[in-house]
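> Quick one: sequence plus predicted model below, questions after.
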Amino acid sequence: MSWLELPLDTPFGLANLPYGVFSREEGDRRVGVAVGDAVLDLSALAERLGAGWAPLVAGPVLNPLLAAGPATWREVREQIGEWLGEARRADAVRRHLVPADGLRMYLPFEVADYVDFYSSRHHAENVGRMFRPDSAPLTPNWTHLPIGYHGRAGTVVVSGTEVVRPQGQRKAPDEPAPAFGPTRRLDIEAEVGFVVGVPSTLGEPVPLAAFEDHVFGACLVNDWSARDVQAWEYVPLGPFLGKSFATSVSPWIVPLAALQAARVAPPARDPRPLPYLRDEAAPWGLDLALEVRLNGHVIARPPFATMYWTAAQQLAHLTVNGASLRTGDLFASGTVSGPEPDQRGSLLELTWNGRDPLTLPGGEARTFLEDGDEVTITATAPGPGGQRIGFGEVRGRVAPSR
């Protein structure tokens, strides 16, 4: 129960309570919690009510709270829930509820490292069929380990940041030599990201069972991709400039505690993974429903529950060689795609590498993104009692090359 009059269908109900960083006009950056159509100024309220953990949420980023660990995360979440639920706190709390409209949102945490995985079997098979039509769709290692690449932390940006069309070398198969210029095949990748709170010790792997001891929560990710730059550069070492120009994330971090009702078993794995990746005892598949819009029109609804490798397995593989975690590490799922054509999380798949253009409701056709196009990715997950947990949105508009 709560003194707040929240609509039953709000994606930001008391079962969610995601964290972000905001400011009013030119004010200081503050830590906030999304509640209905408002943002709770947690920095101000925690100080006003004398919470012992108030310094962790003073702003301007979430990193101090992330580093504090699971016991503190539970304490803070429970305290916020009590403040929003107890009528005696209503007057004090109400003063620190700010209408969400008009607030400026910021990158909620300082990104330490960024890793992107390739964990949708449907996406990987689609890509394999496009580019290796005479071979098996999957490479021999794909069903044995979560494949990934190390991205660029410095170009992770918050939703709403414009994405400048990147330049680079590109060479089509029928061209005799590479040329330099703006990408002609700017694409999106609808993904889910996971934010590390508690660091680990160099040389010590993080086992599957320790996933919740280190990971604070989840957000939405758009891993923008210049497909023509990527195609020319990626052999033999993988993605580089075709990916590193921008990665957009949503401004709200949904705590893992809010996603317990969304946990599901992942698809069956064949062959059975090596012991450090076996997750039968505590699987971390998630039933998230993503939606991708291009210029306001829905073009795909990728289902996250179909992901072959889970975030817990990705973290275990990321650290199995002894690589250490740092507070603020971000690792993303890779493109989320389902078995149906309208469930594909990239234009590369939706247009089958440009062969089958999308027709938008206004009659415009798209193979890849044009200047001025805006892409918005949203997601929800089941919560307790039939509620829906919302992730907000990750949005970006394409600006011309500079």
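That came in fine, so what should we check first?
> When you work out contacts or count neighbours from here on, use the C-alpha atoms and nothing else.
OK.
> isn't residue 397 right up against residue 373?
Yes. At 5.6 Å, residue 397 and residue 373 qualify as touching, with contact defined as Cα atoms under 8 Å.
> Between the two, which is the more surrounded one?
Between residue 397 and residue 373, counted using other Cα atoms under 10 Å, the more crowded position is residue 397 (22 against 14).
> could you pull out the helices for the stretch 1-150 of the chain?
42-48, 63-68, 70-85, 90-94, 121-131 (DSSP state H, counting those that start in this stretch).
> would you turn those helices into a markdown table with mean neighbour count and distance to residue 103?
Compiled in a markdown table, the helices of the stretch 1-150 of the chain are given as follows (neighbours: other Cα atoms under 10 Å; distance: least, Cα to Cα, whole Å):
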| stretch | mean neighbour count | distance to residue 103 |
| --- | --- | --- |
| helix 42-48 | 19 | 15 |
| helix 63-68 | 21 | 21 |
| helix 70-85 | 16 | 21 |
| helix 90-94 | 15 | 17 |
| helix 121-131 | 19 | 36 |
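> Identify the residues contacting stretch 117-135?
136-138, 146-149, 306-310, 314, 331-339, 344-345, 349, 352-353 (Cα atoms under 8 Å, 6 or more residues apart in numbering).
> Buried ones among those?
Among these, those buried by neighbour count (16 or more other Cα atoms under 10 Å) are 137-138, 146-149, 306-310, 314, 331-338, 344-345, 349, 352-353.
> second one coming, line it up with the first:
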Amino acid sequence: MSEQSPLELADGDPFGPHNLPYGVFTTADEPERRRLGVRIGNHVLDAGAAARALGSPYAGLLDQPHLGPLLAAGRSTWRDVRRALTAWVTVPAHRTAVEPLLHRLGDVTLHLPYEVADYVDFYASEHHATNVGRIFRPDGEPLTPNWKHLPIGYHGRAGTLVVSGTDVVRPSGQRKAPSDPAPVFGPSVKLDIEAEVGFLVGTPSELGSPVPLERFEDHVFGLFLLNDWSARDLQAWEYVPLGPFLGKSFATSVSPWVTPLEALEDARTAPPARDVPLLPYLDDSAEERPGGFDLHMAVAINGTVVAEPPFASMYWTAAQQLAHMTVNGASLRTGDVYASGTVSGPEKDQRGSLLELTWNGRDALELAEGKRTFLEDGDVVTMTAWAPGPDGVRVGLGEVTGRIVPSAR
């Protein structure tokens, strides 16, 4: 009996030909040679080698150590390359050439698949923003006056985006509780997570030229899961008046797999109803295609699921965030990353941060290892997600995981 081909997947495999996320990998025999790969089931296809073997005109874009050249090639090329890749893994005539170029997922090392240009983080969940407001301003309005008029964001640190599996060193810095007479320096004691979705820019834009809502898909290549680690005690002391800084910049973990927007057509959904009129550059009421994505996320600590945030509930869409980010004329660069902000839903078990889940440490979570209010050294946080795909199949998003290790100081 012949061995089953790795291209013959079980029905409903979330990483089937309908998905084909991009990543970068190395093998044990060539640990220094990074290659562009595409995930199919539990294997990775060496995309560049496949392009060469099949005489593809896209070999120059795919035989690369990162996604940069493909990202910069633009939307029509993204579509054509995806069509070619789909044929390579589905057409029986290609199997002889393609099968030897498949590597078992467990046998490869995955890397950050793009060179990060800039990083911006938003604050787009009404449920998250409302919870945070109620925690810190219990006697006032939970949302700030500007919240429903524009997507609030800040510029983060591009150089500390790390690929899933990278250990996260507990950050040190200044902190001061309200009752403390003066700040102290030391490791964060309120280390938190933020379950988010990142968006990867491919096509750049010109300085001084805003990107309107309808051009979103011309510039954004795909999306991925992202964990915006947050030191809440450092953040609380430093953020007034200029916002997040050292409480966020020590690490941001991202999935090694980027799911093309084209794979998520069946996951498009309308955002929640807005109850405040929007200025024209943010008004998406007349857009032909809905701007939201129906992503079903899960957050686990040491293997125990503690939250299932629904991305479909996000008030601001990725297209609106891109439009706002560029409306002042700021240019896009290939490799820009921007994140959604913490994803939280209306229910307690849908909150995407420990700040909300424990109500700033008041209500401890029960884990197998004991109670948690914030993260302890050795804790492993894993985020996963899926989206509805064609004919009822799911589209899997690559997980993002990180382990907390003790402070270096």
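Happy to help now that I have it. Being a predicted model, the structure only gives us computed values, none of them experimental.
> Give the aligned equivalent of residue 242 of the second structure in the first structure.
Superposed on the first structure with TM-score structural alignment, residue 242 of the second structure falls opposite residue 237.
> Residue 320 of the first structure against residue 206, yeah?
Yes. In this structure residue 320 of the first structure lies within contact range of residue 206 using Cα under 8 Å: 6.8 Å.
> So which of those two has more stuff around it?
residue 206 (27 against 17).
> which residue sits closest to the aligned residue in the second structure for residue 370 of the first structure, ignoring its sequence neighbours?
In the second structure, residue 370 of the first structure lines up with residue 376, judged by TM-score structural alignment. Once flanking residues are discounted, residue 376 of the second structure sits nearest to residue 404: 7.1 Å by Cα to Cα, 6 or more residues apart in numbering.
> residue in the first structure matching the one you found?
When the first structure is aligned by TM-score structural alignment, the residue opposite residue 404 of the second structure is residue 398.
> what does residue 163 of the second structure give?
Match for residue 163 of the second structure (TM-score structural alignment): residue 158.
> pretty sure its match contacts residue 251?
Yes. Proximity of residue 158 of the first structure to residue 251 meets the contact threshold set by Cα under 8 Å, at 6.1 Å.
> shared neighbours of these two, anything?
With Cα under 8 Å, 6+ apart, residue 158 of the first structure and residue 251 have common neighbours 105-108, 394.
> Residue 204 of the second structure and residue 333 touch, don't they?
Yes. Between residue 204 of the second structure and residue 333 there is a contact under Cα under 8 Å: 4.5 Å.
> Quickly list what's touching both of the two.
With Cα under 8 Å, 6+ apart, residue 204 of the second structure and residue 333 have no common neighbours.
> one step back: quick one, which of the helices of the stretch 1-150 of the first structure gets closest to residue 241 of the first structure.
Closest to residue 241 of the first structure of the helices of the stretch 1-150 of the first structure, according to Cα to Cα: helix 121-131, at 19.2 Å.
> And residue 219 of the first structure, what's its match in the second structure?
Match for residue 219 of the first structure (TM-score structural alignment): residue 224.
> What segments of the stretch 301-402 of the first structure are strands?
Counting by DSSP state E, counting those that start in this stretch, the segments of the stretch 301-402 of the first structure that form strands are 330-332, 358-359, 365-366, 374-382, 388-399.
> I figured residue 238 of the second structure was touching residue 245, is that so?
Yes. With contact defined as Cα under 8 Å, residue 238 of the second structure and residue 245 form a contacting pair (7.3 Å).
> Tell me which of these two has more neighbours.
Each of residue 238 of the second structure and residue 245 has its neighbours counted (other Cα under 10 Å); residue 238 has more, 19 against 16.
> Identify the residues contacting that one.
Residue 238 of the second structure touches 244-247, counting by Cα under 8 Å, 6+ apart.
> Any idea how many residues pack against the residue lying closest to residue 152 of the first structure once chain neighbours are set aside?
Excluding the flanking residues, the one nearest residue 152 of the first structure by Cα to Cα, 6+ apart is residue 244, at 5.6 Å. Around residue 244 of the first structure sit 20 other residues, with neighbours defined as other Cα under 10 Å.
> surely residue 244 of the first structure meets residue 149?
No. Judged on Cα under 8 Å, residue 244 of the first structure makes no contact with residue 149 at a distance of 11.0 Å.
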